[in-house]
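Enquirer: Please find the sequence and the predicted model below.
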Amino acid sequence: MIKNLDTAYKVQGIIGILVVVFYTTQGQALASGYGFFVGLVNVAMLQWTFARANKKAAEDPKAGMLILYTSAVIRFILLAVLFVLGLSYLDQSEAFPVIITFVLMQIGQLFNLKGKRRLTD
């Protein structure tokens, strides 16, 4: 399974694990772990959507783009709900590790754009 993952997803996972380990030493493992979970959900949905869109685009390019646009809206709503649920459960002081872990994991997605002219390449 690990061999099939793209470099960008490996980088995101490594970044997430390193941030969780750092925040574990600070006593905020649960908050950072939740940020890691939200990041993994986003990455998994993004990977699944791109695979689905590429498959559909072979038949109908407009349908492939529609899948990408719909996915963006769904992921935005899902992430908002996950953040609200998680941050309402955690203490107010634990919000920062959740956000930082998620954001740093998403920076790893830049490695996925390397050598591409379009997002769907």
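Expert: Alright, I've got the coordinates. Since the model is a prediction, treat every value here as computed from it, not as a measurement.
Enquirer: CA only for contacts and neighbour counts going forward, please
Expert: Fine.
Enquirer: Pull out the buried positions in stretch 69-82.
Expert: Of the residues in stretch 69-82, 71, 75, 79, 82 count as buried by neighbour count, 16 or more other C-alpha atoms under 10 Å.
Enquirer: Among those residues, name the ones in helices.
Expert: Judged by DSSP state H, the buried residues of stretch 69-82 include 71, 75, 79, 82 as members of helices.
Enquirer: structure B:
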Amino acid sequence: MQTNILRPFVIQGFIGVIALSVFAYYGHPLSSLYGVIIGLANVAMLAFTFERANKKAALDPKGGILVLYMSAVIRFVLLAVLFVIGLALLKLEPMPMVVTFVLMTIGQMFNLQGKRRLTD
């Protein structure tokens, strides 16, 4: 992986480990771990999509935008399904799972520092 692709995984992984440690202390490690898994799945899809959109945009700029729009829809559905699996099927606690995911997602802002465009 390139450094710019690896950076969000490192930042969000670090935030996820901190959140996991805090929630493990309070007795909810599995819920928080599932939140970490959802967060990493989200960032993996995002990194893959940006790479694919950049390649597509070199040939067709509108095609690159279409890839990004489709990715947003697919990620939304995937995240909804993963949360439903965690809450309904695995019977995990909602608060640690959601808070861990949200903190990891907020961590994406650290990856955007110094960029003028989202795809830089």
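Expert: In hand now; what should we look at? The structure presented is a predicted model; accordingly, all values stated were derived computationally and were not measured.
Enquirer: After superposing, what score do the chains get?
Expert: Once superposed, the chains reach a TM-score of 0.91 (TM-score structural alignment, normalised by the length of structure 2), with 120 aligned residues with a C-alpha RMSD of 1.8 Å.
Enquirer: the longest helix in structure 2 is where?
Expert: Longest helix of structure 2, by residue count under DSSP H: helix 29-59.
Enquirer: which strands and helices sit next to that helix?
Expert: helix 3-25, helix 61-84, helix 94-106 (3 or more C-alpha pairs under 8 Å, 6 or more residues apart in numbering; DSSP states H and E).
Enquirer: That helix against structure 1, how far on average?
Expert: Relative to the matching residues in structure 1, helix 29-59 of structure 2 has an average distance of 0.5 Å after the fit, by mean C-alpha distance after the TM-score superposition for structure 1.
Enquirer: between that helix and helix 61-84, how many degrees?
Expert: Note on geometry: by axes from the mean of the first three to the mean of the last three C-alpha atoms, to 10 degrees, helix 29-59 of structure 2 and helix 61-84 are set 170 degrees apart in direction.
Enquirer: Tell me the buried residues in helix 29-59 of structure 2?
Expert: For helix 29-59 of structure 2, a neighbour-count test (16+ other C-alpha under 10 Å) marks 29-43, 45-47, 49-50, 53-54, 56-57 as buried.
Enquirer: Include distance to residue 90 of structure 1 when you put the buried residues of stretch 69-82 of structure 1 into CSV, please.
Expert: Formatted as CSV, those follow (distance: C-alpha to C-alpha, whole Å):
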residue, distance to residue 90 of structure 1
71, 28
75, 22
79, 16
82, 12
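Enquirer: which one of the ones in helices among the buried residues of stretch 69-82 of structure 1 is nearest residue 105 of structure 1?
Expert: Distance to residue 105 of structure 1 across those (C-alpha to C-alpha) is lowest for residue 79, with 13.8 Å.
Enquirer: from memory the closest one sits against residue 40, does it?
Expert: No - applying C-alpha atoms under 8 Å, one finds residue 79 of structure 1 not in contact with residue 40, separated by 10.9 Å.
Enquirer: circling back: residue 115 of structure 2 is nearest to which of the helices and strands packed on helix 29-59 of structure 2?
Expert: Evaluated with C-alpha to C-alpha, these place helix 3-25 nearest to residue 115 of structure 2, the distance being 11.5 Å.
Enquirer: Give me the contact list for the closest one.
Expert: If you take C-alpha atoms under 8 Å, 6 or more residues apart in numbering as the criterion, helix 3-25 of structure 2 is touched by 29-30, 32-33, 36, 39-40, 43-44, 47, 96, 100-101, 103-105, 107-108, 110-111.
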